[in-house]
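Trainee: 3D model of this:
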Amino acid sequence: MSEKFTTTNAGAPVASDQHSQTVGNDGVTTLTDHYLVEKLAQFNRERVPERVVHAKGGGAFGTFTVTNPEIANYTRAALFQPGVETEMLARFSSVAGESGSPDTWRDPRGFALKFYTSEGNYDLVGNNTPVFFIRDGIKFPDFIRSQKRLPGSHLRDNDMQWDFWTLQPESAHQVTWLMGERGLPRSWREMQGYGSHTYQWINAEGERFWVKYHFKSQQGVHGLSIDEAAQLAGSDGDHHIRDLYEHIEAGDFPRWDLKVQIMPYEDAKDYRFNPFDLTKVWPHGDYPLIDVGVMELNKNPENYFAQIEQATFAPSNFVPGIGASPDKMLMARIFSYADAHRYRVGTNHADLPVNAAKNADPHGHSYSKDGAMRYSFSSASTPVYAPNSTGGAHADAERAGDAGNWESDGEMVRAAATLHAEDDDFGQAGTMYREVFDDQQKAHILEQITGHVGAVKSDDIRERAIQYWTNVDADLGAKLRSNLEAAGAPEEAGEPGTGWEPAQV
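Mentor: As a prediction, the model looks like this:
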């Protein structure tokens, strides 16, 4: 084995790894010790800003393989053609916690995927729930702030959470998911994944369809009890990161079956509720699941910072055959995610190896130019503007699939659409409670809600929370009121053993 010698970042030999350069008998350190300065300056800058949302997470590399050749009838996207295997990266995360927060706080889990397709990168950025708290991106900063920390005490606060939720009744469906067992998954391997939004697929003939993605865990779906989650938060805050890493290292590769719901394009116009509403699911009786393929994670990152922390996922990264829908949350995310990456990682984040496309021309023929840390570039004769008359790249709507377009027959408005008969906020949450939950799950969610709302100090917000759950289900609301009255004041409700968790959403 050849001997290795330390160098500076510029490749020059280093005199000492142990001692800085000094002058005189009293050992004054000199600024001419450029290696000392380089080490300290690099150390001060070795972090990038953590994600405002989804800060705590982990991930792995793997493959996605198409198993149903019939799926190509719905989309021309290269990664969904018969038998195609595509390299990919997955990142799982909590939503509200900071980068050092425990993995087992009650929270939705991010489920972000990057497919390195032959036509460029396709990013699918979802959660472990099929819905979300809000349906309009203009509310997103307010929602996240309500789940974070108070500006004065820097503590998380049940009043703040429930104040927002009860003033936004559209949150009821997602909060019902959150307060159930899906809010505390046992591991990332043992949870479902959803694209959540409605997307558009376009096939080779130009036919358009609306689609929802469902990733079904082959490991089963398992949750933690409140006590188990609390114990792990104290004993192993990185439980989910450790679990995924160790299973892959041992060759026990987690897998998910991808299934989709397909809605014919015209159905959306008069469906019984707005099919682009992120707070709603499509009943499987109306649009059954169709098999697509299998996702397998089989390779751990070699460097967490370079390959997971600097990985960037953006809903704006489409490929031919896949496009957006009139989902207002999706349209907001198409801007905000890519913009967050330009700030957090850098203008040229897409040049980093983990984010770079792997097709034949990984940087394509983009007219993006310069910016901090730019190192990929075309030849000097390549034009940097379009259109041009020198043989430079030009756009091709047919090749792109024209995926960003859909029909619009209305004026631009700020009010919510009222064209669908069942566009209420509590209906699907109530159906989930009454028809999906068994008796044990009903008991668990009542216990969880009792503890969480029991920590609310404001009488007005507490009363709104009771009405919130009464709107979901009258019997559930009545039981909640009875439990809260029996528990007494908020400071009494949080005694050890009651199972409540202080603001861990």
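
Trainee: hey, let's count contacts and neighbours off CA atoms from now on
Mentor: Fine.

Trainee: quick one, strands of the stretch 201-350 of the chain?
Mentor: 208-217, 255-264, 290-299, 322-323 (DSSP state E, counting those that start in this stretch).

Trainee: packing partners for the second one?
Mentor: For strand 255-264, the packing partners by 3 or more CA pairs under 8 Å, 6 or more residues apart in numbering; DSSP states H and E come out as strand 208-217, strand 290-299.

Trainee: tell me which of those sits most buried.
Mentor: strand 208-217 (a mean of 22; mean count of other CA atoms under 10 Å).

Trainee: do a quick rundown of the helices in this structure.
Mentor: 34-44, 140-147, 158-167, 172-179, 226-235, 239-249, 304, 328-344, 397-400, 427-431, 439-454, 459-472, 474-487, 490-493 (DSSP state H).

Trainee: return the most buried member of these.
Mentor: Mean neighbours per residue, mean count of other CA under 10 Å, is largest over the helices of the chain for helix 172-179, with a mean of 23.

Trainee: compare with the first, here's sequence two:
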Amino acid sequence: MDKKQEQKTIGYEQSKQKQLDDFRVDDSGQKLTTNQGLRVSDDEHSLKAGERGPTIMEDFHFREKMTHFDHERIPERVVHARGYAAHGYFQVYEPMKEYTKAKFLQDPSVKTPVFVRFSTVAGSRGSGDTVRDARGFATKFYTEEGNYDLVGNNIPVFFIQDAIKFPDLVHSFKPEPHNEMPQASTAHDTFWDFVANNTESAHMIMWAMSDRAIPRSYRMMEGFGVHTFRFVNEEGKARFVKFHWKPVLGVHSLVWDEAQKLAGKDPDFHRRDLWEAIEMGNYPEFELGVQMIEEEDEFNFNFDILDPTKIWPEEMVPVQIIGKMTLNRNVDNVFAETEQVAFHPGHVVPGIDFSNDPLLQGRLFSYTDTQLTRLGGPNFHEIPINRPVCPFHNHQRDGMHRMTINRGPVAYHKNSLQGNDPSPASAEEGGYVHYQEKIDGRKVRRRSESFKDHYSQATLFWNSMSEVEQQHIIKAFRFELGKVKSKDIQQQVVDMFSNVDQYLAEQIAVGIGAKPPVNAKGSGVTLSSPALSQENTIKVPDTRKVAVLAENGFNDSEVNEVIDALKKAGVTAEIISSHLGMITSADGEQLEVTHTFLTSDSVLFDAVYVAGGQQSVDQLKGQKEAMNFIGEAFSHYKAIGAVGEGRELLAAANIPGIETAAQVTGKEVYSTSGVVFSRDAENMDAFNEAFIDAIAGHRHWMRKM
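Mentor: Modelled structure (predicted):
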């Protein structure tokens, strides 16, 4: 890359940040003022008629301060209310000219600024991060042709096929209106009543009951555009396309017990994880992939490619990886950026167009309508986080919160007073031209016959799951339906899912006391898609967190070797002890404690390591909290490591096979079901390698619980 091109690339990557710099304010060292810039001499006392007299309306500072406070809140999003976001950039790997004329997908040297908001769907802004729910994954690309919003979820399909049913869906999963319960949960009657009476939801329900609905972190979940879009190239040739975000760290999830406990221990678990990873330089990375279908092949599948309740199986339509997104900067102000950002699937650029997906068509109206209410008027595009980096010119004027100062008398098209400026751009000048699709049909309120298959892909998903994942789905159904009060609704759901798989329906029925289905045939689908199982995902130790349990008298050399090895593998180690401050090793060396057993918990970590040293281990054995820490990590299938005397704590915590395995095998390093220990500190290299491999494994399902 020559110097001129390098400067262009750097400048373009930073263009959004430079634009935001005009609005950033540093209050440090400044004097307090009113919103009008008048310096304030006293911010402790309102103006009164005498020391004990009434407050005087003349107090303009009090009135301004209180009025602003009274109006600080804006309506939260109806869905996706609880979210967290970060800045970053996207780079395409190679020019996509053959498929699309979108400029941000042409030059591998250009870093396009992005802003990404992750979110839950059902809960209010104050709900917990780790509830069972779909997750939003919305990306705003600040391109040189205008903003492009890829508005997606972490699940590739949706509950409904037509947008007119969206209000009904949301009303069903929100808290029930007569008592406003339960919050951020679909485990109640109205949601499952909707499911049983709208069977197109079957496929989405399978995903929602799977581990995909309780991700380990935002950094470890896939994103999907859900809808079918079009790529259009310079020659006007179009292809159907679906978008995928593939996390570089792989796709990983929590276990249900862990997710529930985290909602109480740290309801900010996912947002904290994202914030801390970026602050530490562990920048989240996602590769952008596309599935493409030629227009002439539209009807060559046993499903309708426009049906938003269907996936395009990756084995049929491979995902082509075309670029990578890196999130490298946290927001400066959550309200100004994360809450005020406005996404819209209709914000596209030349080269990206829509299909006739009936859910997508309705969303194109809904998003604009929502932003008008939530952000107070039609000028939400002028809020700093929403402003494009390219210039924008039109004849739209006035309205609440107008920021742009347009000069001259003209605010209409066509005109002669201003030379007809701003005037439309031709296609050659970058003007957006809608794809010309021939339409021939009558206006009807119907759904295509090709949308009537509600069960085959739900069965495909079930067939694709490992035995462990299938058991998690069964338990999720039992939990959710176990909270449903209506026996009739429970039975309806059992009968409905007998169309997906008989064994699944039977197991649900047993768990909730319903009648097993009679003569259930399932959907008859025997195919599977390995790409759908998280057991087949990338497994690396990078950015994992390990709790190091230690007290005074720990083995200093051993602990330092483990921490150094973990750091080299990209793993963060944090010291957990009975008190904050410093702990002292048997050799007199000191180590700073990160958390206590009161301020931390095993659910906040990916693995646990018990330090050797007899004095340290003896103290830990006397603490119930330390025992619970180990036991809970084991029950959540996490990696556990110990060296020397450290394995005594594992034995005291009743971790199966610790003493027996060491005696029978006589190995210096022993590893089974994610539990790794060494009888002494003589072979630390082998221990560290085995422990890091166990951490990378994420969960060790072979344990008998």
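
Trainee: doesn't residue 574 of structure 2 lie inside a strand?
Mentor: Yes - Residue 574 of structure 2: assigned to a strand according to DSSP: H, G, I helix; E, B strand; the rest coil.

Trainee: what sits against it?
Mentor: 545, 546, 547, 548, 593, 594, 595 (CA atoms under 8 Å, 6 or more residues apart in numbering).

Trainee: ok, which pair from the residues you listed is furthest apart?
Mentor: 545 and 593 (15.0 Å; CA to CA).

Trainee: hang on, residue 54 of structure 1 packs against residue 93?
Mentor: Yes - in this structure, residue 54 of structure 1 is within contact of residue 93 by CA atoms under 8 Å, at 5.5 Å.

Trainee: between those two, tell me which one has more neighbours.
Mentor: Neighbour tally, residue 54 of structure 1 and residue 93, criterion other CA atoms under 10 Å: the higher count belongs to residue 93, 26 against 20.

Trainee: need the counterpart of the more buried one in structure 2.
Mentor: Here residue 93 of structure 1 is matched to residue 119 in structure 2, going by TM-score structural alignment.

Trainee: also residue 34 of structure 1?
Mentor: Under the alignment (TM-score structural alignment), residue 34 of structure 1 pairs with residue 60 in structure 2.

Trainee: cool, and residue 55 of structure 1?
Mentor: Under the alignment (TM-score structural alignment), residue 55 of structure 1 pairs with residue 81 in structure 2.

Trainee: same check on residue 194 of structure 1?
Mentor: Per TM-score structural alignment, residue 194 of structure 1 is aligned with residue 224.

Trainee: returning to what we had before: who wins for proximity to residue 432 of structure 1 among the strands of the stretch 201-350 of structure 1?
Mentor: With CA to CA as the criterion, residue 432 of structure 1 lies closest to strand 208-217 of these, at 17.5 Å.

Trainee: how big's the offset between the closest one and structure 2?
Mentor: With mean CA distance after the TM-score superposition for structure 1, strand 208-217 of structure 1 departs from structure 2 by a mean of 0.5 Å once superposed.

Trainee: residue range for that strand in structure 2?
Mentor: Going by TM-score structural alignment: strand 208-217 of structure 1 matches residues 238-247.

Trainee: hmm, who's touching that stretch?
Mentor: Under the contact criterion CA under 8 Å, 6+ apart, stretch 238-247 of structure 2 has outside partners 99, 219-232, 284-295, 319, 355, 435.

Trainee: go on, stretch 441-458 of structure 2?
Mentor: Outside stretch 441-458 of structure 2, the residues that touch it by CA under 8 Å, 6+ apart are 161, 199-204, 206, 303-304, 307, 310-311, 499-500, 523-525.

Trainee: go on, stretch 376-396 of structure 1?
Mentor: Contacts for stretch 376-396 of structure 1 (CA under 8 Å, 6+ apart): 351, 363, 365, 367, 368, 369.
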